[in-house]
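Engineer: here is a sequence with its predicted model. Questions after.
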Amino acid sequence: MGTHALVGGVLNVFDQPSDSGGSGLPPSGSQGPPPDPNLLIAVDSDVTFSTRDYGGRTSYVAHHGKLGQYFRLGVEEYHVAVHFDGRRSLGEIHEQISNDGVQWSVEDVARFASELVKQKIASAHQAATEPKPDETDSGSADSDVNGNGAIDPAAPPNKPSRLQKAMQLLSLTVSQRFPLMDGHVIAQKCDRVVGPAFSRVGRLVWIVLVGSGMLVVLKHHDEFAIEIRRLFDPGIWVFLLLFWCLAKVLHEIGHAVCAYRNGVRIGKTGVMFFLLAPLAYVDVTDAWKLPKRLQRVQIALAGVYLELAVASIAAWAWWLLPIGTPRHFAAQIFLVAGPATLLVNANPLLRLDGYYVLSDLLEIPNLRMHGRAQLGQRIEWVLFGLPVGTPRMFGWRRPAATFHAICSVVFQFFWMSGLVVAVAMWARGLGIVLACFALLLWAILPLGRWIYKIWTLQPGQGFGLNLYRRRLIGYSLIIVTVLQHVSFSSSPFDRRVSVVVRFQDEQVARASADAFVTAVHVQRGDRVKSGMLLVELSQPELIVQRDQKADDILLAQQRAVQFRRRGELSRTAAEMENAESLQRQLVELNEQIAGLRVTAIRDGVITSTDPRRLLGNYAKRGQELVRVSDPREKELLAVVGREDMATYQAAVKSSSLSSVRLRGGQTFYASPAMLLPRAIEALPHPALAASVGGPVAVEPSTNPDREMQMIQPHAQSETPLDAVTSLMVHSGQVGTMTISDDRSLLTRIYDDMVASATPQ
């Protein structure tokens, strides 16, 4: 995933929008001592201001070059900020802005100055005046504001607490960033190769290429669905990982080149590790200087733009290549560069490319911050009755930000949970440690801070409790009760076991030897009786070999008699052994010769596809010749994984009917049969293989007699179907049998997460 996203981000400094359309300040009138009139504030020389229009309101963006951060100010805030030149005191600035028509109090000016110093875009110092004898400093060393309500120039701005330092250290264990080189130089060199893709002609070619690639995929969506199931084919993991790295490098080059062509200065580029996963990144923070929204959107989507072009080329390659490994690899390239990129990088619920595009389109800077702040306030209002603060946005943008926050929180909960489980399983011990750090950083510490905030809102009353503390304890008891319930109560959901329909006691006649088919006496749909001749084959060489073996046996027996008469017992034993071996070969030849006349061993119907096509052809040993079965006698073959065996056995003992749903829409009920004694790896039916759209994960078999085998051993059961149901369904139909889940709900959720994080 690309991490070209802003290093600092656009930060709204204040809470309440003003009528001028900016971020505004809270209303004046706060209690407290007056600010120090001799305090001087100077905006850092590295800070530059530019105008920006957000939602039809004019704002100003303050860019701190050294910090690489952006801050959004309203018209009034900007008017006040430009007066912080380090020469005039707060009192003088208040007098000046009052004359200019800005109705701020001295306290408002002091609070604004304090916020600028806290954000490190301004500094404070005292004017050269003699202190009065009775003045004392009542501020603490950890405060940015002295006892007079103004900024303390001696205090370090925004000093991190111990908890903040601990969270910073935890962040380093989960995510580390390593700058490697100047991204501007890379963009200049790559512009000659990649740059034309962003020209007018390049965009036209991209539209044709991506559009045609989508048509190829849509036209062959069934085949691509099979390729999706083979995404984790171990045979191509190394090549797929190599391509993934190259694709992400191309992704970041796209951001850099597009920013370069729009006149944006590119910062450092390098690699970062997020939960052990290597990710490329490039710093295009200066893209926020661009006044045109379309230019910023183009830069944000440049990486996805190039990857989709690669995915379309891979789709065409898949369609043109013959069946084999290159074709399969092309399909995997399409999946990685296409759907996977759209799911991650273009997803507006993750703070990546799609998020910044949505933020620009909605004209809501810091969409995530605003939405989650509003969502948090709503939750606190519902749970504790805390007042909702003055909104930072108005109109449709306010509910839009809240809705985005709800969707992103839900999505990221499952997304991050899956990542944590995957890392814990794939990286073993180190992965478990990183997963614990991530859980501590993303869940436990933020939850602890929020609980501490609610607990300390008011001093304790009776028994040290107050309204907020009592509610907090009550909600905690409810959560504990719910967790206990889901931990021990049975899951309300069901388990599903894969099944396939097949004929019961079906006769599958195969060629006993390599031979020519000389006669076929039946055709599809014919009803036959047991013992009826079906197919005749001819192989004269077998007769010759049989006669030769018979002669060899006779000679070996005669030599054994002669050696015994001479008293040569060892040679006698050798000849007898040779005769026995030849006798076994003769029996096998006789069986092959007898098998050249294929007869029915049961009553039934010929279900083979046109057996007469075999007439005059050469059949290899083991080749299927004809099938005999009864359409009224079918059975359900169920394959049960190790994790479902106990539950399946419980369903068998209960003798309850289970719902069976087959592809094609047929639904009926059947009583599960007992599992066969042993689990097997051999694929019991070809329709079950994931490689052909079935539900069972398979891999190439080590046995030359079969092509695929199941990745994990499965037990089997054979459930006979009644005549009516047998006539309703078709052999080879795949479906699922539903059985009750005996796990707790919490265990069910955990097992599903583990299964989704484990490559099949």
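Structural biologist: Great, that's in hand. Values in this document were obtained by computation on a predicted structure and should not be read as measured data.
Engineer: please count neighbours and contacts with C-alpha atoms only from this point.
Structural biologist: Will do.
Engineer: name the residues that touch stretch 499-510?
Structural biologist: Outside of stretch 499-510, the residues within contact range by CA atoms under 8 Å, 6 or more residues apart in numbering are 598, 600-602, 621-631, 633-639, 685, 687-688, 720, 729-737.
Engineer: report the distance from stretch 267-287 to the chain centre.
Structural biologist: Relative to its parent chain, stretch 267-287 has a centroid offset of 20 Å by CA atoms, centre = their mean, to the nearest Å.
Engineer: want to compare, so here's the second one:
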Amino acid sequence: MSAAAGAPLPGTESVAELCPVVNPDMAARRLVLGGRPSWIVRAPLAERYMRLHPRLYALLGLLDGRRSVAEAVAMMPAAAADAPQDVELVQGVANLISQGVLRVPGRRLPPRPPPSGPLHALRGLTYKRFDLGDLGRLLGVFRPALGWLFTSWGFMIWLALAGTATALWFIRAPDVLESMRGLSEFGALDAVQAFVVFTLIKVLHEAGHAVAAQRMAAAEGERLNVFRSGISLMFMMPAPYVDVSGMWMVASPWRRALVGAAGIYVEGLIAAIAAILWAYAAPGWGREILFQTVLVVGVSSLLFNANPLVRLDGYYVMSDLLGIHNLQQRGRLAARDIALRVLGQGPAEAWQSWRPALWFVGSSLYRWTIYLGVIWIAYGLHFVLGAGAVLLILLLFVVIPTVQMSLALREKPCVATIVATLLLGIGAAACLIPIPDRIVVAGTLEREGARQIFAGVDGMVTEVAPAGPLAAGETLITLRNPDALRTLQHLELEARTLDLERRRATVENPGLLDGIEARDAANRRQQQELRAEIARWQVVTAQPAFWEPSKALGLRGAWVRRDDRDPLGVLVPLAAPAVIRLVLDQQTGASVLNAVTDGTELPIREWGGTVATFTARVASARPEARDELPSAALSQEAGGPIATRAGPRGQPVPVERIFELRAFAQSDVAALHGSRVQALVALPPSPLVTQLWRAGQRALHRRLAI
């Protein structure tokens, strides 16, 4: 937070002749930053805070409006080697005049020129703030709701809630995984819903900063009542913000760090309460909102706010605790100097700043990882959003920096020649040098001899065997039908009544015996049918098999019918081999079928995984094109790669004909029957540009369903 340049000022000689005086509206405080004393001053003109070296601050005491800057500098003692020299003091005075810390009687500063140029305007798209007013006026609402958190007993309550939420989520880990799997069907409406949740959470996040800043400042006798707030655009994404730069007037780095972490602290409370409510909530829209709340807090706090590689809360907490300030600017300059030194142009002492440069490199890599993640999410929502994100990122972080670098290198032709040569070499290598290539193909895993289990009778599901291997004769599903039991009891009572009537008719009226016998035969037939149905209430295995209760586990206590089309589960013989059925669309089919032959081994991984878990050997490399999917899970509606339309029976039918590639697993596989898998098919090496072109064609082909 050094004194930064402001409006254009006269040269150093002209400033040295001025006789400025300290602005009475200026506020200052002595802090120890990075083990060294500094003075923090509030610039009244720009409403910002600046860090001054003690020697520059001592110079302010000599500026009383009667002596010039040059005279005041001459009265200063000699500067140490690591302190600002006389010329730097004059430049610092010029900056303080531009910010309103010093005033020159009888003179007016020229107005600050607005930034010009299309490059600056486009750069503003990455980060822009829209001031909406003073949040301090609403602190009377937020202070009772959040102020208790910043007390010792409030911290104990926070720990108890966070511990309870963590324990509940560990206990209900299967439910958590099931809810996570539901995110695979995340759509545009879910994105809007998540953004609303994100905005509400961030409002409380920023209010937490303001409440904590007011309390921490009051602990040192300072008063902070004004907190400018509004909406900031970060990578074109709107989010609330609050300005707590007044915390520079607080001396304790621990209090400043607490204010920096206050937003994450408040979000942790929100996430803990949402996690506890989610654990006991019934399935439905409300439970989804609670789960999204926990995820939004986890992603926004852990990946962004708490991360010191991003210039957000974690960055400032680290700066306050370690006494490292302006790390981003220092890291960028250090990385530039080291890069120029490698090219023979940078300063000789550039390598001494390798630590800030290393932080800058890590921060840049992390930001680009986030940018690629944004592109991936945008493509998942809609092709146009993904293409827009790609163009925006290339414009802001590739095209504009390249143009700026070109303008900066115009004065250094040697460096410009080296950079141009490197760029041409990289481009030529990308166009000419073949590199390994591969393609990911989707498919399903099936077990030969697998049998789907349906409800053979009407009844209520009372017991379901857990997934896993079962011996012959073990029970899979147990049903119960109270109506059938009552009917059987009534038939048994009716049979006893008919027996009494038969005896009476034998003695009194033998002519009634034929009717009684007919009724008795019908009764026995009905009893036999009911007992046969009751015998089918228990579904057992005929041979050792692996039981996969895909639907039955969620039906415990529910009523099922014998005419239900959806199976309750799948029974797979333990000795059955695993068959991998891969689907190829028209765009990928030619490449893959030309790259594999019968007997080719393919690495197979689980859907969405990063590491192959087993291999499969291709059994048929030249199949005929077909018009049906091996599984509906491979359609785009289910998150798969194949564009489909509704068939005559409502089943998904490929928009275009597909190819199927079959392979057999080479070892025992733990994946369940019907699981989605991905095969990694090695293609002939080709240049990077060719691979990117094919990848773009495949993306267009799938997104537009051409």
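Structural biologist: Everything's here; your move. In this text, all values refer to a predicted model and were calculated from it rather than measured experimentally.
Engineer: circling back to that earlier point, filter the contacts of stretch 499-510 of structure 1 to the buried ones?
Structural biologist: The neighbour count (16 or more other CA atoms under 10 Å) marks 598, 600-602, 625-631, 633-639, 685, 687-688, 720, 729-737 as buried among the contacts of stretch 499-510 of structure 1.
Engineer: residue range for stretch 571-582 of structure 1 in structure 2?
Structural biologist: Counting by TM-score structural alignment, stretch 571-582 of structure 1 falls onto no part of structure 2.
Engineer: stretch 193-208 of structure 1 now?
Structural biologist: Stretch 193-208 of structure 1 corresponds to residues 145-160 of structure 2 when matched by TM-score structural alignment.
Engineer: quick one, strands of the stretch 301-450 of structure 2?
Structural biologist: Ranges of strands in the stretch 301-450 of structure 2, per DSSP state E, counting those that start in this stretch, are 435-447.
Engineer: just the strands in the stretch 1-150 of structure 2 please.
Structural biologist: Under DSSP E, counting those that start in this stretch, the stretch 1-150 of structure 2 gives strands at 21-22, 27-33, 36-43, 48-52, 102-103, 127-134.
Engineer: next structured bit after the lengthiest strand in structure 1?
Structural biologist: Assignment by DSSP state E gives strand 708-720 as the longest strand of structure 1. Note on strand 708-720 of structure 1: by DSSP states H and E, the next helix or strand toward the C-terminus is helix 723-728.
Engineer: which residues touch the helix or strand just after that next one?
Structural biologist: Sequence-wise, the next helix or strand downstream of helix 723-728 of structure 1 (DSSP H and E) is strand 734-740. The contact list for strand 734-740 of structure 1 (CA under 8 Å, 6+ apart) reads 493-501, 647-648, 651, 658-663, 687-688, 694.
Engineer: now these: which count as buried?
Structural biologist: Those of the contacts of strand 734-740 of structure 1 that meet the buried threshold are 495-501, 647-648, 651, 658-662, 687-688, 694, by 16+ other CA under 10 Å.
Engineer: which of the strands of the stretch 1-150 of structure 2 sits most buried?
Structural biologist: strand 102-103 (a mean of 24; mean count of other CA atoms under 10 Å).
Engineer: give the other helices and strands that that strand contacts.
Structural biologist: Helices and strands touching strand 102-103 of structure 2, as assessed by 3 or more CA pairs under 8 Å, 6 or more residues apart in numbering; DSSP states H and E, comprise strand 21-22, helix 86-99.
Engineer: average offset between that strand and structure 1?
Structural biologist: Mean deviation of strand 102-103 of structure 2 from its aligned counterpart in structure 1 after superposition (mean CA distance after the TM-score superposition for structure 1): 4.3 Å.
Engineer: all strands of the stretch 151-300 of structure 1, in order?
Structural biologist: 175-182, 268-274, 277-282.
Engineer: right, I'll leave it there.
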